[in-house]
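[1] What would the 3D arrangement of this be:
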Amino acid sequence: MFRPSPLAHRTAQLLPGVALCLAIGGVSLAIGAAAPVVGTALPAIALGVAVAAFRRPGARTGPGIAFSGKWLLQAAVVLLGAHLSLQDVLAVGAESLPVMLSTLTVCLVAAWGLGRALRIDGRLRTLIGVGTGVCGASAIAAVAPVIAATSGEIAYAVSTIFVFNIAAAVAFPLLGHALGLDAHAFGLLAGTAINDTSSVVAAATTFGAGALGFAVVVKLVRTLMIVPICVGLALRQPGSRRRELMRHPWRIVTLVPWFIVGFVVMTLANSAGLIAGPVRDTLLALSGILIAAALAGIGLSTDLGAIRRAGWRPLALGGVLSVLVTATAVGALALTGQLA
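    Here you go, the predicted structure:
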């Protein structure tokens, strides 16, 4: 009896959901072409949310939707590296570091103090704090096993973070235009103040040309902050988990997301002149398609019931932290003379 290979089986499992995300992404690209002021990012998310609200994705499309929301977005980020040089990345990283460290410090300190005042469990407030301060669900996923968070705490934290991801994708382009920011300053603001990579991409795409590449570089540098945070949290854990890290320090390397490595490789290839102009343009177009499909997948993954079940306290903590991080980033931009 013939049995399909694991790869063929996995492809067949993912195909329906990926096709749905690509279809919604295609509609959003058409909307963006017809109405450039609207862009493609917000229509992709909004259409995904609307479809999910009308009919929740089932077992047939669920795996492909989850794959699109994570892996297609990360692949798109890797392709964006083909348009930057290593010199650009190093310059942007150095410029964004003071703003990044100030927002991260404010967020983590406020998460500890306000979380205690709201009587939120220590593990949950840690997850919300690192999710808001670093890189959303990716940071939550990295930190959760370090602090032995329960599945319920992870679900609450991810649901809370998701609310403010969507809010940021809508609000930040408006805020950037209201403040009179150019693409460079907006990329710095979005990359340091929006918690999830998907929302950074959505906000920067909506804001206008030139902001996306800069915002993504800032965001990827910020994502690397999860490494020292995880190490610090591990060293504060009970003896067995702390000793495990000390015995196997090489495991720190596994905390670096693969797409950051891929982005750097693409940047190095472009810096060395290995990517021709037409190829670079093709990669940029493909990145736009993948971004639209990924954001559609994120919209389709919306679970309004989980958000309601999280309760008001985690939402209140996430909301206040998001406002504090944004205010700190804007303040840092003002101090460095980047506000109009």
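[2] can we go C-alpha only for contacts and neighbour counts from here?
    OK.
[3] where do the helices sit along the stretch 51-200 of the chain?
    62-67, 73-80, 86-117, 122-130, 136-147, 151-178, 183-193, 197-207 (DSSP state H, counting those that start in this stretch).
[4] got CSV for these, with mean neighbour count and distance to residue 251 too?
    Listed next are the helices of the stretch 51-200 of the chain as CSV, based on neighbours: other C-alpha atoms under 10 Å; distance: least, C-alpha to C-alpha, whole Å:
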stretch, mean neighbour count, distance to residue 251
helix 62-67, 22, 25
helix 73-80, 24, 22
helix 86-117, 18, 24
helix 122-130, 25, 20
helix 136-147, 22, 12
helix 151-178, 20, 22
helix 183-193, 28, 27
helix 197-207, 27, 24
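[5] how about this one, so we can line them up?
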Amino acid sequence: MKDFIQNETVQKVVFIILAVVCLTPIISSPIALALGFGLAIFMSNPFEKYLHKYIHLLLQVSIVGLGFGLKLNEALQAGKTGFLLTVISILTVMVLGFILGKVFNLEKKLSYLISAGTAICGGSAIAAVSPIIKPSTKEISLGLAIIFTLNSVALFVYPAIGHLLHLSQEQFGLWCAVGIHDTSSVVGAAGKYGDEALKIATTVKLARALWIIPVSVITMFIFKSKGSKIKIPWFIGLFVIAILLNTYFPVFNSLGSSVTAVAKAGLNLTLFLIGSTLSIQTLKTIGIKPLAVAVILWITISVGSLLYIIS
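    As a prediction, the model looks like this:
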């Protein structure tokens, strides 16, 4: 049986079958993530070394597709609603992250990666500031492992808490966008909760992602990095174009539901791929101190934003 599981051909066949299943409506976002994680644990991922660049590309394409399900007035209202909370939460997390890094005697660069990932948009923020602060490969891997692990937990915990507290679609969408690190998990959790929550969460999260730019500029001064390039999330512009097309060109109205359905399937596949890159070995690399800092930051932003939203 062990030889059968470790057979590379068998692993590839199982991987492809599960990936196809995750494209169907019968699989929810949390289940897609769980299937990927289960594959990584029990069989191993035969395509892991090829997936990372495609995960980000698939996520970006799927996000743009969701733009065809939004109208401009909906997007502007969602962005306006989440602006103040976004500013407060980013400042709070970055300052608290600095303090906790000192308290736990954590490496400055690792502490900064965890803070930026929690404050803005998970792995994308870590990828954006890494060329500026120049952390070690181990610090980048550790930061990403922690963020993706907490994202996985959030994908299951947030909808359960939302239903328990009877949060409205608008409240839950806003809470997801602020409290969950990575865009993939934000969209996954909000999509499970409802279409309205998905629209609000996607718009607010992408508006939040634009804070990568000013935070990257500030990071250059903090770490005194000259000549560093700022990584701008250009796909957000395509998301806005998709909204404008859907708003002002009636021909896209009839296509909107089909495109968004494909986009949701793409997001499910993205979560499956993310889950398949997590493994017990990866989780074992996470130390107590960096995990403690990340969990405290996550609980702070989750509880604080929830109290703000329901007050």
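[6] For residue 281 of the first structure, find the nearest of the helices of the stretch 51-200 of the first structure.
    Closest approach to residue 281 of the first structure among the helices of the stretch 51-200 of the first structure (C-alpha to C-alpha): helix 73-80, 10.3 Å.
[7] The closest one: average distance to aligned residues in the second structure?
    When the second structure is superposed, helix 73-80 of the first structure averages 0.8 Å from its matched positions, counting by mean C-alpha distance after the TM-score superposition for the first structure.
[8] what residues does that helix touch?
    Helix 73-80 of the first structure has contacts (C-alpha atoms under 8 Å, 6 or more residues apart in numbering) with 198, 213, 216, 259-260, 262-264, 266, 283-284, 286-288, 290-291, 294-295.
[9] cool, stretch 43-50 of the first structure as well?
    If you take C-alpha under 8 Å, 6+ apart as the criterion, stretch 43-50 of the first structure is touched by 24-25, 27-28, 31, 292-293, 295-302.
[10] returning to what we had before: just the buried members of the contacts of helix 73-80 of the first structure?
    Buried members of these, counted by 16 or more other C-alpha atoms under 10 Å: 198, 213, 216, 259-260, 262-264, 266, 283-284, 287-288, 290-291, 294-295.
[11] will you turn the helices of the stretch 51-200 of the first structure into JSON lines that also has distance to residue 42 of the first structure?
    Shown next, in JSON lines, are the helices of the stretch 51-200 of the first structure (distance: least, C-alpha to C-alpha, whole Å):
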{"stretch": "helix 62-67", "distance to residue 42 of the first structure": "17"}
{"stretch": "helix 73-80", "distance to residue 42 of the first structure": "15"}
{"stretch": "helix 86-117", "distance to residue 42 of the first structure": "25"}
{"stretch": "helix 122-130", "distance to residue 42 of the first structure": "24"}
{"stretch": "helix 136-147", "distance to residue 42 of the first structure": "18"}
{"stretch": "helix 151-178", "distance to residue 42 of the first structure": "7"}
{"stretch": "helix 183-193", "distance to residue 42 of the first structure": "15"}
{"stretch": "helix 197-207", "distance to residue 42 of the first structure": "7"}
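[12] quick check, nearest of the contacts of stretch 43-50 of the first structure to residue 122 of the first structure?
    residue 302 (25.9 Å).
[13] Spit out the contact partners of whatever residue of the second structure lines up with the closest one.
    Alignment note (TM-score structural alignment): residue 302 of the first structure maps to residue 278 of the second structure. For residue 278 of the second structure, the contacting residues are 37, 40, 145, by C-alpha under 8 Å, 6+ apart.
[14] got these as CSV, with distance to residue 246 of the second structure columns?
    Below are the contacts of residue 278 of the second structure laid out as CSV (distance: C-alpha to C-alpha, whole Å):
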residue, distance to residue 246 of the second structure
37, 36
40, 39
145, 37
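[15] Among those, which one sits closest to residue 254 of the second structure?
    Nearest to residue 254 of the second structure among the contacts of residue 278 of the second structure, counting by C-alpha to C-alpha, is residue 37 at 36.4 Å.
[16] I figured residue 101 of the second structure hits residue 107, correct?
    Yes: checked against C-alpha atoms under 8 Å, the pair residue 101 of the second structure and residue 107 is within contact range at 7.2 Å.
[17] quick one on the thing from earlier: residue 5 of the second structure: which of the contacts of residue 278 of the second structure is nearest?
    Nearest to residue 5 of the second structure among the contacts of residue 278 of the second structure is residue 40, at 11.5 Å by C-alpha to C-alpha.
[18] Show residues contacting the strand or helix carrying residue 331 of the first structure.
    Assigned by DSSP states H and E, residue 331 of the first structure belongs to helix 312-335. Helix 312-335 of the first structure has contacts (C-alpha under 8 Å, 6+ apart) with 99-100, 102-104, 106-107, 110-111, 114-115, 118, 120, 125, 128-129, 132-133, 156-157, 160-161, 164, 185, 189, 192-194, 339.
[19] about what we covered before: from the contacts of stretch 43-50 of the first structure, which ones fall inside helices?
    Secondary structure from DSSP state H places 24-25, 27-28, 31, 292-293, 295-300 of the contacts of stretch 43-50 of the first structure in helices.
[20] Now do the same contact list for the closest residue to residue 47 of the second structure other than its chain neighbours.
    Of all residues not flanking residue 47 of the second structure in the chain, residue 12 sits nearest, at 7.8 Å (C-alpha to C-alpha, 6 or more residues apart in numbering). Each residue near residue 12 of the second structure by C-alpha under 8 Å, 6+ apart is listed here: 45-47.
[21] ok so, going back, which one of the ones in helices among the contacts of stretch 43-50 of the first structure sits closest to residue 147 of the first structure?
    Using C-alpha to C-alpha, residue 298 comes nearest to residue 147 of the first structure of these, at 26.4 Å.
[22] What's the local residue count around the nearest residue to that closest one once chain neighbours are set aside?
    Excluding the flanking residues, the one nearest residue 298 of the first structure by C-alpha to C-alpha, 6+ apart is residue 69, at 4.9 Å. Residues lying near residue 69 of the first structure (other C-alpha atoms under 10 Å) number 25.
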